[in-house]
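J.: How does the following fold in three dimensions:
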Amino acid sequence: MGSVCRCIICHDYGDRDRLGKFELRTIVHVKQYGWSVILTSPRENRPGWAFTAGLWHTLRSPELVVFGLEPYDMQTIVNNLGDRAAAGHPLVAGQERRDATDRHPVVLRPVHTHWYERLLSEALRFYRHPPLPFLQAVWPDAAGRYPWQAGSDPALGRYQPSLWLSPESHPPGIWTS
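T.: As a prediction, the model looks like this:
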C-alpha cells in the first residue's frame, strides 16, 4: 500500500461545500484526536461493530475494526490500539495484542478488501480512494481460543466475521447473507 493519503482532508475532491454531517464530524475528530471511531448498531440479527477512520491519515497505520462486543468495549479496543500506534507500537497483521483491553488479548488479522464496501463504507467515504489497510481485532472465546483454532466456541462466528477471508470463502451465515 502506498503512503499517499487520499482522504477528504488531504485531497480536495471539489465537494467540500457539500460534505455531510458524517464527513464533517469525521474531519473534526481526525484533526482533534488523530482518528474517529464509527459505531455500527446491531441490525438484521447481526451484532454491532466499531471501526476507525483517520489512523491511516494521521499515522500511516492500518485502520481497525472489531465486532460483537458492547459498544464501549469496542470503542475502547480501537482507541487503545490507536493510542499504542501513536506511541510507536505499530499495528501489524498477526500480532497478538494484550494492550487493547484489560479483559482479554486480541489478534490483528488483515481485512480482505472485498468486505470494505459491505461493512466499512463510512471509512471509504472519508478516504474515497481505497484500498487502504484495515486490521480486524479478533477476540477469543472464554477458554482463550480464537475462531480459527481447534476447539474454539462456534458462537464466535456469530459475533465476529472472519474478514481475513474473502466473502466468497467465508462460511455462510449472518455475515454473508
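J.: drop to CA atoms for contacts and neighbour counts, all remaining ones
T.: OK.
J.: what's the closest non-adjacent residue to the residue nearest the centre of the chain?
T.: Nearest to the mean C-alpha position of the chain, counting by Cα atoms, centre = their mean, stands residue 65 at 1.8 Å. Nearest in space to residue 65, with sequence neighbours left out and distances taken as Cα to Cα, 6 or more residues apart in numbering, is residue 51 at 4.1 Å.
J.: For the longest helix seen in the chain, enumerate the helices and strands it packs against.
T.: In the chain, assigned by DSSP state H, the helix with the most residues is helix 71-86. Contact analysis of helix 71-86 by 3 or more Cα pairs under 8 Å, 6 or more residues apart in numbering; DSSP states H and E lists strand 36-40, strand 49-53, helix 55-59, strand 63-67 as its packing neighbours.
J.: To check against the first, give me the structure of this:
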Amino acid sequence: MLADVRACGWHVVMVPEDAEGPALAYTVGLTQTFRHPELILFGLPLPTMQAILNLAAALIREGQRFPAGTHSKQLLEQTEVRFEQVNARHHDEFLGMARRSTGKVPFAALQIIWPNRAGQFPGPGLPVSVTRQPLLQ
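T.: Modelled structure (predicted):
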C-alpha cells in the first residue's frame, strides 16, 4: 500500500461483501499526495469500484477537485454521482487503512454516492438496500 502511494500517489483498498455489509473500496494517499479528501464507495463490484476510484484519483492528480455536495458525470458512463462529506465517526470502521496511514493527523473523506437504475439517490424514503450504500454523512 505505501509503495503504491509513493509510486503513484494513492492506493485503493477493496473490501468484499460479507454478512455485515456490502462491498466497499476507498483510497489511501489522496490526502498526503494531493491535499484532497480520501474517497469511499459502496455496493458495486470490486473491479468497478477500483476503476472508479482510480479514475477519480487520476483526475485529482490532474488538478480536478470534488467538493462535498457536488455532482459529477466524469466517473460513471451516462450516470451522475454525488460527493458527500463522511462524518469522522465512520473513519475507523470504514477507512481503517487511511486512518493508519495518517497516524493521528485528522483527514477528510468523501463518499461517492451513485443512483439506482431509476436515477434515485439513497436517502429519505428510499431504502439503503435499493442501492446497497450506507450513508456516512
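J.: Any idea what the TM-score comes out to?
T.: The TM-score (TM-score structural alignment, normalised by the length of structure 2) is 0.92; 137 aligned residues with a Cα RMSD of 1.6 Å.
J.: show me the contacts for residue 141 of structure 1.
T.: By Cα atoms under 8 Å, 6 or more residues apart in numbering, the contact set of residue 141 of structure 1 is 147, 152, 153, 156.
J.: now swap in residue 120 of structure 2 and tell me
T.: Counted by Cα under 8 Å, 6+ apart, residue 120 of structure 2 has zero contacts.
J.: In a helix, it, correct?
T.: No - looking at residue 120 of structure 2 with DSSP: H, G, I helix; E, B strand; the rest coil, it is coil, so not inside a helix.
J.: any idea how far residue 41 of structure 1 is from the alignment partner in structure 1 of residue 24 of structure 2?
T.: Taking TM-score structural alignment, the alignment pairs residue 24 of structure 2 with residue 49 from structure 1. Relative to residue 41 of structure 1, residue 49 of structure 1 is positioned 7 Å away (criterion: Cα to Cα, to the nearest Å).
J.: ok, back up a step: isn't the residue nearest to residue 65 of structure 1 up against residue 37?
T.: Yes - counting by Cα atoms under 8 Å, residue 37 is a contact partner of residue 51 of structure 1 at 5.6 Å.
J.: What ranges does structure 1 have for its helices?
T.: Going by DSSP H, structure 1 shows helices at 21-33, 55-59, 71-86, 116-119, 121-127, 156-159.
J.: Take those helices and lay them out in TSV including distance to residue 103 of structure 1 and mean neighbour count.
T.: Output for the helices of structure 1, formatted as TSV (distance: least, Cα to Cα, whole Å; neighbours: other Cα atoms under 10 Å):
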stretch	distance to residue 103 of structure 1	mean neighbour count
helix 21-33	24	15
helix 55-59	24	20
helix 71-86	9	19
helix 116-119	25	14
helix 121-127	27	19
helix 156-159	16	17
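J.: Can you add distance to residue 45 of structure 1 and give those back as TSV?
T.: Output for the helices of structure 1, formatted as TSV (distance: least, Cα to Cα, whole Å):
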stretch	distance to residue 45 of structure 1
helix 21-33	25
helix 55-59	29
helix 71-86	16
helix 116-119	15
helix 121-127	19
helix 156-159	9
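J.: Relative to residue 106 of structure 1, which of the ones you listed is closest?
T.: With Cα to Cα as the criterion, residue 106 of structure 1 lies closest to helix 71-86 of those, at 8.9 Å.
J.: which residues are contacting that closest one?
T.: If you take Cα under 8 Å, 6+ apart as the criterion, helix 71-86 of structure 1 is touched by 37, 39, 48-52, 55, 59, 61, 64-67, 90-91, 99-101.
J.: matching residues in structure 2 for that helix?
T.: Going by TM-score structural alignment: helix 71-86 of structure 1 matches residues 46-61.
J.: quick revisit: which one, of the helices of structure 1, ends up nearest to residue 139 of structure 1?
T.: Of all these, it is helix 156-159 that lies closest to residue 139 of structure 1, at 8.6 Å by Cα to Cα.
J.: Can you give the distance of the closest one from its chain's centre?
T.: Centroid separation between helix 156-159 of structure 1 and its chain, computed with Cα atoms, centre = their mean, to the nearest Å, is 16 Å.
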